[in-house]
Structures are given as structure tokens and as C-alpha cells.
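[1] Let's see this in three dimensions:
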Amino acid sequence: MPDDRQPFLSIQRKVAGKVRASQTLTSVYFSLLEEMATNGVTFKGHNALLSGVGKGSINLAIVRGLLAGGTRVIITTSSYSRATVEYYQRIY
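    All right, here's what the predicted structure looks like:
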């Protein structure tokens, strides 16, 4: 990449009190993204504990993704009822 340009996305870090783009970290980041896009990802054999998993929450979408990837997931929610338990059982 020419010296007068920066990547649209970059990993930055603080150097001598100033935030600067790190070419090394950005390169590693893009390499990992390319590997994941090419080979996919798996969470098989991993465990996750998520709290605040309510209907319509972003955590619920994360739970679905982790389950699809093979993770063993434990969730907590502040609302407890038979209907709530059945709702989450359908997701699992």
C-alpha cells in the first residue's frame, strides 16, 4: 500500500501517547479474517456463559451463532417462567 494511504479498516494502538495504525497488527487481523472466510470457524469443544440473554437481545443472536458452531452454551436471564424456559429450550 502506498505510504500516503491507510487501509479503510486498521488496528490501532497507542504509541508515545498518540494513537497510530499498526501495520503489523492490521496485517495479522486481515490474514485471520481471510483464513476464517476461506476455512470457516468452529467453536466445537468450547464452553460459553452469557448473561442478559433476553428475547430480542443481541446476546440471543450470539447464543444462536455459538450453538451453530458447536459451543456448549449456558445462559442466564432475569425473567423466569415456564414459557421462558420453553422458549429457550426451542433454541437449544
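[2] From here on, just use CA atoms for contacts and neighbour counts.
    Noted.
[3] count of residues packed around the closest residue to Asn47 other than its chain neighbours?
    Excluding the flanking residues, the one nearest Asn47 by C-alpha to C-alpha, 6 or more residues apart in numbering is Arg72, at 4.8 Å. Residues near Arg72, counting by other C-alpha atoms under 10 Å, number 16.
[4] Ala21 too?
    So Ala21, with other C-alpha under 10 Å, has 17 neighbours.
[5] Quick check, it in contact with Ser27.
    No: counting by C-alpha atoms under 8 Å, Ala21 does not reach Ser27; the two are 10.8 Å apart.
[6] next up, for comparison:
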Amino acid sequence: MEPKVLKLKHPIGHGDTAITELVFLGPLKGKHMKGVPIGGNAMCMEHILMVGGRLCNQPPSVMAELESEDLFEALAITSGFLPGGPTIGQQPS
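    Here you go, the predicted structure:
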């Protein structure tokens, strides 16, 4: 799977660094999904952000600072790594 690059419309300051893009690397592995509920429990935004942060090697503190335009794009990219998984806001059947 090719990396997916999200150029941030609203860069994030993280320490002395300005984060201007997120590079999502695949494929999705077990280490990315650790701690995510399975079975009848739906993934919530927190879980998708956690997986997204792991895919782009960013800490939760960076993912938490994404502004809405960048946030929803990051969530959509992350959902694309979940084969047959739920989309944002969808309950599993």
C-alpha cells in the first residue's frame, strides 16, 4: 500500500517543530489496532484517531490538535486502511 500524505491546512506546533503534513504508512497491522474494541463494540472517533496517529507515527497530542478540516480528512484516510471496517459514524452490523 502506498503512503497517503495529508498536507495540513492548519499546521500544528509540537515542541519546536511545526507539523505541516501527516504521512500515513500501511499496511495496517496488529500493532496499530492494539486497544481497539472488537465484536459488538463500534469504533468511535477516539479509536480511529488513535489508529491514525499510529499509522502516521504521531502521538495522541498531535492528533488531538487537528482542526476540523484536517481532522475529517485524517479520519477518512484512516478509515481507508480498515478493510471492510465501519466508516465514520456507522455502527457495525
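[7] Quick TM-score on the pair, please.
    Overlay of the two chains. TM-score (TM-score structural alignment, normalised by the length of the first structure): 0.24; 46 aligned residues with a C-alpha RMSD of 4.4 Å.
[8] Mutual contacts of Ala21 and Ser27 of the first structure, please.
    Common contact partners of Ala21 of the first structure and Ser27 (C-alpha atoms under 8 Å, 6 or more residues apart in numbering): none.
[9] For Gly52 of the second structure, give me its contacts.
    With the criterion set at C-alpha under 8 Å, 6+ apart, Gly52 of the second structure makes contact with 24, 74-75, 78.
[10] do that again at 6 Å, thanks
    Thr78 (C-alpha atoms under 6 Å, 6 or more residues apart in numbering).
[11] what packs against the helix or strand Arg90 of the first structure falls within?
    Take DSSP states H and E as the rule and Arg90 of the first structure turns out to sit in helix 82-91. The helices and strands touching helix 82-91 of the first structure, judged by 3 or more C-alpha pairs under 6 Å, 6 or more residues apart in numbering; DSSP states H and E, number zero.
[12] where exactly do the helices run in the second structure?
    30-33, 45-55, 60-63, 68-80 (DSSP state H).
[13] mind checking which of the ones you listed is nearest His10 of the second structure?
    helix 68-80 (7.2 Å; C-alpha to C-alpha).
[14] Show me what counts as buried in the closest one.
    Residues 70-71, 74-75, 77-79 are the ones in helix 68-80 of the second structure that count as buried (16 or more other C-alpha atoms under 10 Å).
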